[in-house]
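Quick one: sequence plus predicted model below, questions after.
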Amino acid sequence: MSIYRKVQAVEKVFKALEKELASFKNGTGLNCLSGCGLCCLNPNITATPLEFLPFAYELHKNGLAYQWLEDVQSSETSTCKILRPMLSEGETGFCSQYQYRGLICRLFGFAASRNKMSQLELATCKTIKAEFPEQYQTAKDLIKDGGKVPIMTDFYHQLRAIDTELGRQLMPINDAIEEALKVVLSYYAYRKPYRRRA
């Protein structure tokens, strides 16, 4: 499968997830605290290269892939390279590439994972629990009653089905971005460059 087809397949999974997330948020009233971004500051976030293939592809199309690869490789921070450390006026979030954020960035806070007893539990943060206690309880009740909730493993399995190798290996988020860039740059090294249609 070509890189372009893989990117399309990943974006299709993300689009389906966004619909499920919107439904879950609407049904529970659960949301992030505006301007928070604490989860983005976690230096131990892991991801797969496949999650960032659309981002790497977009950078390649715009002639920025090599620059980003160099920046990621020379970065001394373990926090996500896409993270914007300061908000400017009018900005609502810390992700500088929100459209191309990874799967965990989309799932965390509003999806369920299975505990040791194989029961679904909401995977969310202390801030959401503290700031939105009623909505958090509504979400817990919905999950307990068998209501519709995005399940983390389901979406990771969907990605893995697109490309087993790129979709199975979890690594630090910046390493995942770097690997995605290398895959795209390697793929197009001996192919015609992408040309935008007029």
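Perfect, thanks for sending it.

make it CA atoms for all contacts and neighbour counts henceforth
Fine.

Packing partners of the lengthiest helix in the chain?
Assignment by DSSP state H gives helix 3-28 as the longest helix of the chain. Packing partners of helix 3-28 (3 or more Cα pairs under 8 Å, 6 or more residues apart in numbering; DSSP states H and E): helix 53-61, helix 133-144, helix 152-162.

what's around Ser186, how many residues?
11 (other Cα atoms under 10 Å).

in which helix or strand would I find it?
Taking DSSP states H and E as the criterion, the element that holds Ser186 is helix 173-188.

what sits up against that helix?
Under the contact criterion Cα atoms under 8 Å, 6 or more residues apart in numbering, helix 173-188 has outside partners 3, 45-50, 52-53, 56-57, 60, 65-66, 69, 72-73, 78-81, 170.

what's the answer for stretch 85-103, then?
With Cα under 8 Å, 6+ apart, stretch 85-103 has contacts from 14, 34-37, 40, 47, 51-52, 54-55, 82-84.

And those, which of them are buried?
14, 37, 40, 47, 51-52, 54-55, 82-83 (16 or more other Cα atoms under 10 Å).

Distance to Leu120 added to those, as TSV?
Shown next, in TSV, are those (distance: Cα to Cα, whole Å):
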residue	distance to Leu120
Phe14	21
Gly37	25
Cys40	24
Ala47	21
Glu51	23
Phe52	27
Pro54	29
Phe55	30
Ile82	30
Leu83	30
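
circling back: narrow the contacts of helix 173-188 to those in helices?
Per DSSP H, the contacts of helix 173-188 map to helices at 3, 53, 56-57, 60, 65-66, 69, 72-73.

Alongside the first one, take a look at this:
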Amino acid sequence: MLIEIYRYMQVIWSGRNCQKNQLIKIWRLAGVYFKLDNHIKRFRRKTNINCLKGCGKCCERVYVETAPLEMIPLAAIILKRAKSGLWIRKLMNVSVEGRCMFYRKLKDVPGKGRCLIYPLRPLTCRLFGFAAKKNKNGQKQWVTCSLLKMLAGSNQVEITVEINKGLSIPVAGSYRWLVHDIGSSAESRLLPLPFALYEAMAILSR
């Protein structure tokens, strides 16, 4: 993943619209993503639970909420390539319900597809299926999708028990705060993904 981040950072760094303070924020954001991705890899290895190859069901039903800060890397690339006008028109006409605009599903194969911005996907997408939230008693509850629940089968309860015995799993709220602390309140507020991208482009155009 660091190679992917470095490759995109080279494009972002060469853009005129991204100031030094924004570049520092992007690098800190990449650090959070790197930490999270490795955390998820360890959880997957311990539980032997993985997404089905090519599955895109989570991208077909609802837009995630994300922060403008998380869309700044993509916005910087769009501005660098002088595509802002095209994307503003797209964002003005996109619905915030239904399939994600960055998801391309395979023809005639329900639930299968790919993310066009996978290396730059936001925090919520990275967490989905492999994170926990804490209940009112402070216990961690594994939050996952119906397909992963099916794959886990009878092991689902055992995994939850092991999590509360010490099996390490990303806690969604903890990682959200790590991202929140990087940017300003305006950059960190949660919006539907298309709105967050629009705001990120506006931030870099000021």
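Cool, got the structure. Please read these numbers as outputs of a predicted model, since none were measured by experiment.

ok, which pair from the buried ones among the contacts of stretch 85-103 of the first structure is furthest apart?
Gly37 and Pro54 (22.5 Å; Cα to Cα).

ok, Phe195 of the second structure - how many residues close by?
For Phe195 of the second structure, using other Cα under 10 Å, the count is 20.

Can you tell me what it aligns to in the first structure?
When the first structure is aligned by TM-score structural alignment, Phe195 of the second structure is paired with Asp175.

For the counterpart of Ala56 of the first structure in the second structure, which non-adjacent residue is spatially closest?
Using TM-score structural alignment, the equivalent of Ala56 of the first structure in the second structure is Ala75. Closest residue in space to Ala75 of the second structure, ignoring its immediate chain neighbours: Met201 at 5.2 Å, by Cα to Cα, 6 or more residues apart in numbering.

what does Leu107 of the first structure align to in the second structure?
So, by TM-score structural alignment, Leu107 of the first structure is matched to Leu127.

swap in Trp68 of the first structure?
Aligned partner of Trp68 of the first structure by TM-score structural alignment: Trp87.

do the same with Gly27 of the first structure
Match for Gly27 of the first structure (TM-score structural alignment): Lys46.

what's the distance between the residue nearest the centre of the first structure and Lys129 of the first structure?
Residue closest to the average C-alpha location in the first structure (Cα atoms, centre = their mean): Gly102, at 1.9 Å. Using Cα to Cα, to the nearest Å, Gly102 of the first structure is found at 23 Å from Lys129 of the first structure.

again with Ser78 of the first structure
Relative to Lys129 of the first structure, and taking Cα to Cα, Ser78 of the first structure is found at 26 Å.

next one: Leu159 of the first structure
Taking Cα to Cα as the measure, Leu159 of the first structure falls 29 Å from Lys129 of the first structure.

more neighbours, the two?
Higher neighbour count among Leu159 of the first structure and Lys129: Leu159, with 25 against 15, using other Cα under 10 Å.

Looking at the alignment, what corresponds to the more buried one in the second structure?
Under TM-score structural alignment, Leu159 of the first structure pairs with Val179 in the second structure.

Not counting sequence-adjacent ones, nearest residue to that match?
Leu29 (6.5 Å).

what about that neighbour, neighbour count?
23.

His180 is in contact with that one, correct?
No. The pair Leu29 of the second structure and His180 does not pass the contact test of Cα atoms under 8 Å, sitting 9.7 Å apart.

Contacts for stretch 58-78 of the first structure, please.
43-44, 56, 81, 172, 174, 177-178, 181-182, 184-185, 194-196.

Could you do stretch 175-184 of the second structure as well?
For stretch 175-184 of the second structure, the external contacting residues (Cα under 8 Å, 6+ apart) are 25, 28-29, 32, 36, 69, 123, 188.

No further queries at this time; thank you.
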